[in-house]
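Colleague: Compute the structure for the input listed below.
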Amino acid sequence: MKSTLTFVAALIGSLSLTACTTTTPESGQTNVANATQDILVAENCIGSTEPPAAWAGKLVSTDDPQLLTNSLGEPNQGKLCQGQVYKVKDGEALTIYRAWNSTNPNSQYGAWWATSQPDGKVAQYRAGYEICYQWSPLDKLTRCELKSGSKLVIGNGQSAQCSQWLTYPVSADQQLYLEDTASLVGNCQTYDAVFGWE
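Modeller: Predicted coordinates:
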């Protein structure tokens, strides 16, 4: 019988590690798998979980194992490859950006955000943030202020397989993971995508 895979997050200083574990149904015991293909460690990820320089004085690192675990994904499944949980300091606010899908209004305040406004080629943005074409046409943009006291995960993208023809590798581009986002943001503005060709 195939072992059940779960993720266990361990924070060591500012480095976050994730590992696949196997649970043996007969014994009920959980052991870290030794097989290379079953282990996901930070060395397989690229980029940094440190805040952007402009944000460094506005955030404090904190522990929230459940929030971190929710943000991490298995290889080829998207989400984050690695991450660190932070809290916005009292009296501070951060401007964040989300490109989303207008055909699903509920996606405006989804979990995945960016530290800067998207620019450049759409294909490059998709690759940097591992956004499969099935998930969103990226035809809306919302800019908000993340309120003081909010928790977020800063991390780098996990690989994502969109189809048999398209797989995005891990990315160094930083992404933000939030939960219950609508309650954490304010002063939002929304923009429409328009055609632009080079």
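Colleague: alpha carbons only for contacts and neighbour counts from here, please
Modeller: Will do.
Colleague: Pull the contacting residues for Gly157.
Modeller: With contact set as Cα atoms under 8 Å, 6 or more residues apart in numbering, Gly157 has these partners: 78-82, 128-130, 170-175.
Colleague: Ser14 too?
Modeller: Applying Cα under 8 Å, 6+ apart, we find Ser14 in contact with Thr49, Glu50, Gln84.
Colleague: Please enumerate the helices of this protein.
Modeller: Listed in chain order, the helices of the chain (DSSP state H) span 65-71, 122-129.
Colleague: and those helices as TSV, adding mean neighbour count?
Modeller: TSV is the format used below for these (neighbours: other Cα atoms under 10 Å):
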stretch	mean neighbour count
helix 65-71	18
helix 122-129	16
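Colleague: Out of those helices, which gets nearest to Gln108?
Modeller: Gln108 lies closest, by Cα to Cα, to one member of these: helix 122-129, at 16.5 Å.
Colleague: Need the residues that contact the closest one.
Modeller: Pro118, Asp119, Cys132, Gly157, Tyr168, Pro169, Ser171, Ala172, Asp173, Gln174, Gln175.
Colleague: Name the nearest of these relative to Leu94.
Modeller: Closest to Leu94, out of all of the contacts of helix 122-129 and judged by Cα to Cα, is Gln175, at 13.9 Å.
Colleague: I'd say that closest one and Pro118 touch.
Modeller: No. Using Cα atoms under 8 Å, Gln175 is not in contact with Pro118, being 11.9 Å away.
Colleague: What's the end-to-end length of stretch 112-130?
Modeller: 11 Å (Cα to Cα, to the nearest Å).
Colleague: Go through the contacts of helix 122-129 and give me the one with the most neighbours.
Modeller: Gly157 (33 neighbours; other Cα atoms under 10 Å).
Colleague: What's the separation between that one and Arg98?
Modeller: Distance of Gly157 to Arg98, computed by Cα to Cα: 15 Å.
Colleague: Same check on Lys121?
Modeller: On the measure of Cα to Cα, Lys121 and Arg98 end up 16 Å apart.
Colleague: before we go on, could you also do this sequence so I can check it against the first one:
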Amino acid sequence: MNEPPRLQTCPRHRLECRIAGAAWWKRGLTFAVLAFAGCTALPPQQQGAAPQSAPQTQCVGAIEQPYGLTPISDPALLDGTVQPPGKGGLCMGQAYQVTQPLTVYRVWDSSKPWGEFGKWWSFTPPAGPRDAYRVANEICPSWSALDRVTQCRLKVGSEIVIGTGQSATCDPKDNASYPPSAQIQVFVPNDNSNPGKQLIFDCVAQAAWP
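Modeller: Down below sits the predicted model:
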């Protein structure tokens, strides 16, 4: 009963007692209060680290260091690919420079021939069925019929973005929506208005898919 007040503080401030050392009690108290006040802000800070992630969303999967690519810093390129929930695109992404002529694949809509050499590709050959491919890559029916596939190689020196998929909320007539996906997608900023600015070459003739 004659214990000093110091022992009565711990039950009321257990977080402070765990963080502070015996010789740094006051410093530990300050740190604990700040940590408690800011605990809800920590997850967004972690998500904002490289690779870049969309805010206020739960991405799935991970980006592993690919062969033939070197990571670079290109915030402008990332800003055009990492999207908020419901918008498709990437949930998290990392910019890279191509150091090897890697093979990429694109599934596109034959009714829109200008889209054959568009911006969204993959490193793995596409596999059906079509509906499963839509879910894995968050592609709404009104965006693409997904009935042709083209294979190309990336030009060395090109700058691209790879990452995992963001959720997509489709047009009401599609009667579909897709959650975030761990599927790795490849963003290639091709300029179809100028063939000299396309970042792909050595393309194989289009084929019906799936």
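Colleague: Overlay the chains and give the TM-score.
Modeller: Put the two chains on top of each other and the TM-score (TM-score structural alignment, normalised by the length of structure 1) is 0.73; 157 aligned residues with a Cα RMSD of 1.8 Å.
Colleague: what separates stretch 115-134 of structure 2 from the chain centre, distance-wise?
Modeller: 17 Å (Cα atoms, centre = their mean, to the nearest Å).
Colleague: For it, grab the matching residue range in structure 1.
Modeller: The alignment of stretch 115-134 of structure 2 onto structure 1 (TM-score structural alignment) covers residues 107-126.
Colleague: okay, how far is it across that stretch, tip to tip?
Modeller: End-to-end distance of stretch 107-126 of structure 1 (Cα to Cα): 17 Å.
Colleague: same thing with stretch 142-150 of structure 1?
Modeller: End-to-end span of stretch 142-150 of structure 1 (Cα to Cα): 18 Å.
Colleague: Residue range in structure 2 corresponding to it, please.
Modeller: Stretch 142-150 of structure 1 maps onto residues 150-158 of structure 2, going by TM-score structural alignment.
Colleague: So which residues of structure 1 form strands?
Modeller: Per DSSP state E, structure 1 carries strands over the ranges 4-12, 15-23, 30-32, 59-61, 80-88, 94-100, 112-113, 140-146, 151-157, 160-161, 167-168, 174-177, 185-192.
Colleague: Which strands and helices lie in contact with the second one?
Modeller: This means strand 15-23 of structure 1. For strand 15-23 of structure 1, the elements it packs on are strand 4-12, strand 30-32, strand 80-88, judged by 3 or more Cα pairs under 8 Å, 6 or more residues apart in numbering; DSSP states H and E.
Colleague: quick revisit: which one of the strands of structure 1 lies closest to Cys45 of structure 1?
Modeller: Between those, strand 80-88 lies closest to Cys45 of structure 1; by Cα to Cα that is 5.8 Å.
Colleague: Return the set of buried residues in that closest one.
Modeller: Leu80, Cys81, Gln82, Gly83, Gln84, Val85, Tyr86, Lys87, Val88 (16 or more other Cα atoms under 10 Å).
Colleague: matching residues in structure 2 for it?
Modeller: Using TM-score structural alignment, strand 80-88 of structure 1 pairs with 90-98 in structure 2.
Colleague: okay but Leu11 of structure 1 is in contact with Thr49, surely?
Modeller: No. Using Cα under 8 Å, Leu11 of structure 1 is not in contact with Thr49, being 11.7 Å away.
Colleague: what touches both of the two?
Modeller: Common neighbours of Leu11 of structure 1 and Thr49 (Cα under 8 Å, 6+ apart) are Gln84.
Colleague: and those two? which has more neighbours close in?
Modeller: With neighbours defined as other Cα under 10 Å, Leu11 of structure 1 and Thr49 compare such that Thr49 has more, 22 against 15.
Colleague: For the aligned partner of the more buried one in structure 2, give me its contacts.
Modeller: In structure 2, the residue paired with Thr49 of structure 1 is Ile63, using TM-score structural alignment. Shown in contact with Ile63 of structure 2 (Cα under 8 Å, 6+ apart): Pro51, Gly93, Gln94, Ile162, Gly163, Thr164, Ile184.
Colleague: The residue lying closest to the second one once chain neighbours are set aside: how many residues sit nearby?
Modeller: Spelled out, it's Gly93 of structure 2. Nearest in space to Gly93 of structure 2, with sequence neighbours left out and distances taken as Cα to Cα, 6 or more residues apart in numbering, is Gly163 at 4.1 Å. For Gly163 of structure 2, the count of nearby residues is 28 (other Cα under 10 Å).
Colleague: repeat for Gly73 of structure 1
Modeller: 20.
Colleague: now it, nearest residue through space, not along the chain?
Modeller: Distances taken as Cα to Cα, 6+ apart place Lys79 nearest to Gly73 of structure 1, at 4.9 Å, with adjacent residues excluded.
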